[in-house]
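> Below: sequence and its predicted model.
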Amino acid sequence: LEQSAEYLHEHNPQSSREFVQEVYDLTNLLKTNPAMGRPGRIFGTRELVLNKFPYLIPYRVKNNCIEILRIFPTRMSQPEFW
């Protein structure tokens, strides 16, 4: 999150704040609805898609715990694992 926010801040400080807020809002919703993301491309994961920015947030649910795996810019090639 920090790296992506810093990158955006260099180009547009307002975008950086909006990005951080959107990530916070979406991940906060996971507390009450862990299945809200679409099924992930990697088995056992789910993905949140940001609305305003080209980023994915892959995550998984293990033992009633939500594990955020990454905040991933969609312009990059997706790795085989998170």
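Good, I have the coordinates. Worth saying up front: this structure is predicted, and the values here are computed from it rather than measured.
> contacts, neighbours, all on C-alpha from now
Fine.
> The residue most central in space within the chain: helix or strand, and which one exactly?
Residue closest to the mean C-alpha point of the chain, counted by Cα atoms, centre = their mean, is I57 at 2.2 Å. Assigned by DSSP states H and E, I57 belongs to strand 55-62.
> another structure for you, compare them:
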Amino acid sequence: MNIVWSRQAIGHLAQLRTYIARDSPGAAARVAATLLDAVERLEEFPNIGRPGRVAGTRELVVPGTPYVIPYRLRGDRLEIIAVFHGRQKWPKRL
């Protein structure tokens, strides 16, 4: 399974890391590492995420964090669409 991050997802990850780093650079690094590790598990278990609220997607709820990572499967490719805080309002389309 080939994992590909969208530009939007890369931007979200960078933004959340910058935001958290304002108060705690160490915490920012830990959260980012946790998110990246969770995404890596998708390579072996692509259906581990729950069915997504947006059609055609799945959602990886990252344990120990408030973050949800929507993704979609396309053949042998897994696309990371975004990284959202669980309390964030979701767009109707991704």
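Sure thing, it's come through. What you see is a predicted model; the values in this text were computed from it and never measured.
> in the next helix or strand after the strand holding I57 of structure 1, what counts as buried?
Next along the chain after strand 55-62 of structure 1, taking DSSP H and E as the criterion, comes strand 65-68. The neighbour-count check on strand 65-68 of structure 1 (16 or more other Cα atoms under 10 Å) flags I68 as buried.
> What is strand 65-68 of structure 1 packed up against?
Applying 3 or more Cα pairs under 8 Å, 6 or more residues apart in numbering; DSSP states H and E, we find strand 65-68 of structure 1 packed against strand 55-62.
> The strand it packs on vs structure 2, average offset?
Strand 55-62 of structure 1: mean distance to aligned residues in structure 2 after superposition is 0.4 Å, counting by mean Cα distance after the TM-score superposition for structure 1.
> equivalent range in structure 2 for that strand?
Strand 55-62 of structure 1 corresponds to residues 67-74 in structure 2, going by TM-score structural alignment.
> Ok, stretch 71-78 of structure 1 next?
Per TM-score structural alignment, the counterpart of stretch 71-78 of structure 1 in structure 2 is residues 83-90.
> Looking at structure 2, which helix is longest?
helix 25-44 (DSSP state H).
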